[in-house]
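Engineer: Only the shape, not the letters, is given here:
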């Protein structure tokens, strides 16, 4: 619902033309889009979270919301709603971090794709643990096929942030593995070890942000941007 609510705000702010391709860049920045100079120079780290609730047009949000409905249902059923939320936000955060750390320095980024790829990664981890079961094995093959297809799409279309997809996918797979515990033992021990794993992912993300900020090119005028 938050994604849809933000899309309505995008239309109100950017006008009817925003429906097809999203608001202009300056409007997206005002709403919280990911923009590396704003993070590295302006220290607006919250953009690593807010960007995942913005979308560049109706097709973008429609595809992401369909995927969220599909994988959200599967992940909530597999892990429960608390872990679903944890996997979603950690994957979205790491997807944004990967885009910020390794992507172009002047590219605006929006979308929930990193978080959604994280759900797909968690589904891979869940079924890999159970791969001796025929249904889980089939689910695993299906998920890997989707990853392969999306990799081909990312290679063939400009504007797809494959770094955010990859970061979210890896983070989600790790979080999905952590969700069922890292060490054998009672349920409490397994849950605690899983939480330790999630915290480690967040710490890794913070470390990548710190590295990118420290190595970001010092060029006057990158932030704030000037729009003609």
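Structural biologist: Yep, it's here. A quick note: this is a predicted structure, and the numbers were derived from the prediction, not measured.
Engineer: okay, CA-based contacts and neighbour counts for the rest of this
Structural biologist: Will do.
Engineer: Just the helices from this protein, written as ranges.
Structural biologist: For the chain, applying DSSP state H gives helices covering 2-14, 18-21, 25-31, 36-40, 47-50, 58-79, 81-102, 113-129, 134-156, 162-178, 187-215.
Engineer: second one coming, line it up with the first:
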């Protein structure tokens, strides 16, 4: 019986992802990482009220002094599709912008 081959294929895919990630400019990579980590924190620790508590609400910022919303809303994503599409769009544009402005 032959062993299942496929680890090489997975390894090459993981190597390609690793190269892509480390080729991102520093600030872009940092923001990307913060978004993914924040999404994982919400997934692992957040309950049903976690997402609404992180989203931007000018009324709640002003009237209830929930100033964390000014920052957390930048990194909060509702689901994996929202995160993936935003990170795809972000990394597509941010690298060029960072190169233009410097990091």
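Structural biologist: Yep, it's here. All values derive from a computational prediction rather than experimental measurement.
Engineer: on that earlier part again, turn the helices of the first structure into CSV, columns for mean neighbour count.
Structural biologist: Compiled in CSV, the helices of the first structure are given as follows (neighbours: other CA atoms under 10 Å):
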stretch, mean neighbour count
helix 2-14, 16
helix 18-21, 16
helix 25-31, 16
helix 36-40, 24
helix 47-50, 22
helix 58-79, 16
helix 81-102, 25
helix 113-129, 27
helix 134-156, 14
helix 162-178, 26
helix 187-215, 16
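Engineer: Find the centremost residue of the first structure, please.
Structural biologist: In the first structure, the residue lying closest to the centroid (CA atoms, centre = their mean) is residue 114, at 2.2 Å.
Engineer: counterpart of it in the second structure?
Structural biologist: The alignment leaves residue 114 of the first structure without a partner in the second structure, by TM-score structural alignment.
Engineer: try residue 68 of the first structure
Structural biologist: Using TM-score structural alignment, residue 68 of the first structure sits opposite residue 90 in the second structure.
Engineer: Also residue 78 of the first structure?
Structural biologist: Using TM-score structural alignment as the criterion, residue 78 of the first structure maps onto residue 100 of the second structure.
Engineer: what's the spacing between that match and residue 94 of the second structure?
Structural biologist: 10 Å (CA to CA, to the nearest Å).
Engineer: And for residue 10 of the second structure?
Structural biologist: 28 Å.
Engineer: Residue 12 of the second structure now?
Structural biologist: Per CA to CA, residue 12 of the second structure is found 26 Å from residue 94 of the second structure.
Engineer: Residue 51 of the second structure too?
Structural biologist: The value you get for residue 51 of the second structure to residue 94 of the second structure, if CA to CA is used, is 25 Å.
Engineer: Residue 41 of the second structure now?
Structural biologist: Look at residue 41 of the second structure and residue 94 of the second structure: by CA to CA, they are 24 Å apart.
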